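In: Could you look at this predicted model? Sequence included:
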Amino acid sequence: MKAIIPAAGQGTRLYPQTHTKPKGMVRLAGKPILGHILQNIAETNVEEVVVVVGGTMKDQIIEYSRSAFSERFAFDFVEQENAKGLGHSIYQAESVARGDELLIALGDMLFENKFNAFLDAHDELPESDGSIGVKEVSEPNHYGVVEMNEDNAVSRLVEKPDDPPSNFAISGVYIIENSNALFDALGNLVNNDIRGAGNEFQLTDALQMMVEQGCNLRTFEVEDWYDCGRPETLLEANRVLLERTKTDGDEQLRGSVIIPPIDAGENITVKGSVIGPYVSIDNGATIEQSIVANSIVGQNAVLQGVNISESIVGSNTDVHGEANNLNVGDNSSIYF
């Protein structure tokens, strides 16, 4: 089995953080979003990973993946030169993934479940050409939606419908047995310029085409997931991941009040401050005479005399004086 991670998106909803880094390299709870995804996949039997990259900052994705996970995975990096949708992104992997069983994991989604649980759930289903992780939601028109027949086989899929046929939203994890049929469908969309929601080539539309051509797709249930492409859900994912860790209270945190859970990087300085709960501090950061809660503090950032919560502070940023709620990009200076 191969995994495909589409990680070429520009991440406009995370501006200003993604002005200087790809969305997958935004850090929370000790590692980049991509790192959490790869770590989760590393617990499965997947040995090969295809990462779809794009844009001027794609080298950050490539360098991080190789440096952090080259001993675990064999990597292929394929480029999506123009952002034309998720289906178009997956289609770029055809040359290295056609014919393989695939685990498709979106590059900005973190899950309560482990990928091992998804693979086990797939294996327990009747024989199929693939399966899709779904969750019942209250506003399905914001998502790709799945309609199922009486034996729970997928009968219809539609992306962000005005009148949803069900409340079952596609969660962003797919297990494809028949990748030949998938790439045939994606090729049909792209080569015939058949665009869907957002004027993009949608993976949902390719899966619907598979169903229309007689492929048997099924579903498995996914618990909560976190779309890390938005600041509020990025902070929520940070909280959930930190709940699973323990603070060691090492020397660099002494002399301040620490309210776990937090994640503290290397070579940080914390003096006369109250830190936590749910704070992720990247390497080299300095926090003095401050109160920081429910926040992500970037590499080499400096916070002095601030009181912040529900905030994202980028790398190499200086923030001095009173504050409350911030979303500050890299290499910024703010004085109150």
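Out: Now that the structure is in, tell me what you want to look at. Residues are numbered from 1 along each chain as shown.

In: Only C-alpha atoms from now on, for both contacts and neighbour counts.
Out: Will do.

In: mind checking the SS state of residue 214?
Out: Assigned by DSSP: H, G, I helix; E, B strand; the rest coil, the conformation of residue 214 is coil.

In: tell me the contacts of it?
Out: Residues near residue 214 by CA atoms under 8 Å, 6 or more residues apart in numbering: none.

In: Would you mind measuring from it to residue 208?
Out: According to CA to CA, to the nearest Å, residue 214 and residue 208 sit 10 Å apart.

In: Repeat that for residue 2.
Out: As for residue 2, its distance to residue 208 is 22 Å (criterion: CA to CA).

In: repeat for residue 138
Out: For residue 138, the distance to residue 208 - CA to CA - is 23 Å.

In: Skip the chain neighbours and tell me the closest residue to the residue nearest to the spatial centre of the chain.
Out: Against the mean C-alpha coordinate of the chain, by CA atoms, centre = their mean, the closest residue is residue 108 at 1.9 Å. Leaving aside its sequence neighbours, residue 108 sits nearest to residue 228 (CA to CA, 6 or more residues apart in numbering; 5.2 Å).

In: okay, pairing it with this:
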Amino acid sequence: MKALILSGGKGTRLRPLTYTGAKQLVPVANKPILWYGIEALVKAKITDIGIIISPETGAEIQEKTGDGSNFGANITYILQDSPDGLAHAVKIAQPFLGNSPFVMYLGDNLIADDLSEYLDEFILKNLDALILLRKVSNPSAFGVATVNEKGEVLALVEKPQNPPSNLALVGIYFFSPEIHNSIEILKPSARGELEITDAIQNLLENKKLVSARELKNWWLDTGKKDDLLEANRIILDTNLTSENLGIIQGSTQIIGRVKIGKKTKIINSTIRGPVIIGDNCYLENCFIGPYSSIADNAKLTDTDLEHSVILESAQVLGIQQRIVDSVIGQRAKINLVLKRPKALSFMIGDDSHIELT
């Protein structure tokens, strides 16, 4: 069994962050989103992994993720020159996949369920495809499945204007090599892409074994700011354990589950968990509220922060108003020139510099 993680795409919904970096490397609880998918596959004992990358962000993904040895995996990188659809990604990966069954995993997705249960069903029933589904409130934004009471897939449609159901395709699919035959005869959709939903529909029309399972727990597509913050909240809520490897000085209070990295110095501040703070950070006269993640080498002074994600080497200085629901990019700098008595919310890309005057 092999795996194919899709980590290309331009991440337009997460701009400005993704003007300068890959959306799959944006951190959730100080860990790149992509790495959660790799860890989920390795946990299910799938260790031969291909990662689809783009010309724009592929080098960064390779540099940060490596050859897979840190995860107990073997990673092969596959370049997709242009984002021509999910089925196109499978098509260019065929030399890597060979005749092996495989899991296709969209690299900006997070799920709570263990993949092993679905993998076992896929193998036991000798399926040609097993798709994972989740009820959503806006099915027209996704691929949508119609399923009977036995879990058999009746039809699929990509981003329909009038959805036949509210069951969206989660970005995780199990395929036999039969999917390659379906992809080979595909024509581009109205969007100009080779759609994986069309390939699965072709399997159905040729009486191949296609089944569906609805996820038991949460699923998040982290393609937008609010989804990213929600993913950060859920991971901190469910996975974080307390650890303090830093230096605590003055009247600092640590309340609840808080993880503090090496050589981080916290002075005269209150940290109310769940909160994760990376290595080599400096915080002074701050209140850091629940569901906040602060990456390595960040500096915060005179700042009140809650439900936010601060990326590596960012600086937030002298912001005496409350910052909420914000994502601050790598090396970005925000400092206050004139006090304004109101809460602030930001979505700031890498290397930005903002002064509030």
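Out: Cool, got the structure. Nothing here was measured: the structure is a model prediction, and the numbers come from that model.

In: thinking again about what came up before, between residue 138 and residue 208 of structure 1, tell me which one has more neighbours.
Out: residue 208 (21 against 10; other CA atoms under 10 Å).

In: That one corresponds to which position in structure 2?
Out: Aligned against structure 2 by TM-score structural alignment, residue 208 of structure 1 finds its counterpart in residue 201.

In: Over to residue 334 of structure 1?
Out: Residue 334 of structure 1 maps onto residue 354 of structure 2 when the alignment is built from TM-score structural alignment.

In: how close does the corresponding residue of structure 1 for residue 290 of structure 2 get to residue 260 of structure 1?
Out: When structure 1 is aligned by TM-score structural alignment, residue 290 of structure 2 is paired with residue 277. Distance of residue 277 of structure 1 to residue 260 of structure 1, computed by CA to CA: 5 Å.

In: Likewise for residue 114 of structure 1?
Out: The gap separating residue 114 of structure 1 from residue 260 of structure 1 is 24 Å, by CA to CA.

In: neighbour count winner among these two?
Out: Legend: neighbour count by other CA under 10 Å for residue 114 of structure 1 and residue 260, higher for residue 260 (18 against 15).

In: To which residue of structure 2 is that one aligned?
Out: Match for residue 260 of structure 1 (TM-score structural alignment): residue 273.

In: returning to that earlier point: now which residue in structure 2 aligns to the residue nearest to residue 108 of structure 1?
Out: So, by TM-score structural alignment, residue 228 of structure 1 is matched to residue 222.

In: Run a quick neighbour tally on its match.
Out: Residue 222 of structure 2 has 25 nearby residues by other CA under 10 Å.

In: Show the residue spans covered by the helices in the stretch 51-200 of structure 1.
Out: For the stretch 51-200 of structure 1, the helices defined by DSSP state H, counting those that start in this stretch cover 58-69, 86-91, 94-97, 115-124, 179-191.

In: Identify the residue spatially nearest to residue 10 of structure 2, adjacent ones excluded.
Out: residue 18 (7.1 Å).

In: Make sure that neighbour is indeed in a helix.
Out: Yes: applying three-state DSSP, one finds residue 18 of structure 2 inside a helix.

In: What is the equivalent residue in structure 1 for it?
Out: Residue 18 of structure 2 maps onto residue 18 in structure 1, by TM-score structural alignment.

In: Wait, that match touches residue 8, no?
Out: No: Residue 18 of structure 1 is beyond contact range of residue 8, at 12.0 Å (criterion: CA atoms under 8 Å).

In: With neighbour numbers in mind, choose between those two.
Out: Shown here are residue 18 of structure 1 and residue 8; by other CA under 10 Å, residue 8 has more neighbours (27 against 21).

In: Just the element for that one, please.
Out: Residue 8 of structure 1 is part of no helix or strand when elements are defined by DSSP states H and E.

In: Quick check: the gap between it and residue 283 of structure 1.
Out: Residue 8 of structure 1 sits 26 Å away from residue 283 of structure 1, going by CA to CA.

In: ditto for residue 298 of structure 1
Out: Residue 298 of structure 1 is 8 Å from residue 283 of structure 1, by CA to CA.

In: Do a quick rundown of the strands in the stretch 101-250 of structure 1.
Out: Secondary structure of the stretch 101-250 of structure 1 by DSSP state E, counting those that start in this stretch: the strands cover 102-105, 109-111, 130-136, 144-148, 154-159, 168-176, 217-221, 225-227.

In: one step back: need the contact list for the match of residue 290 of structure 2.
Out: Applying CA under 8 Å, 6+ apart, we find residue 277 of structure 1 in contact with 258, 259, 260, 261, 262, 293, 294.

In: any idea how far the aligned partner of the last one in structure 2 lies from residue 77 of structure 2?
Out: Yep, that's residue 294 of structure 1 we're talking about. Mapped onto structure 2 by TM-score structural alignment, residue 294 of structure 1 lines up with residue 307. Noted for residue 307 of structure 2: a distance of 34 Å to residue 77 of structure 2, by CA to CA.

In: Same question for residue 196 of structure 2.
Out: Distance, residue 196 of structure 2 to residue 77 of structure 2, using CA to CA: 20 Å.

In: swap in residue 180 of structure 2?
Out: Per CA to CA, residue 180 of structure 2 is found 19 Å from residue 77 of structure 2.

In: Between those two, point out the one with more neighbours.
Out: Just comparing residue 180 of structure 2 and residue 77: by other CA under 10 Å the higher neighbour count belongs to residue 77, 22 against 18.

In: Find the nearest non-adjacent residue to the more buried one, please.
Out: Using CA to CA, 6+ apart and skipping residues adjacent in sequence, the residue nearest residue 77 of structure 2 is residue 51, 4.9 Å away.

In: Kindly report the same for residue 41 of structure 1.
Out: Leaving aside its chain neighbours, residue 41 of structure 1 sits nearest to residue 115 (6.2 Å; criterion: CA to CA, 6+ apart).
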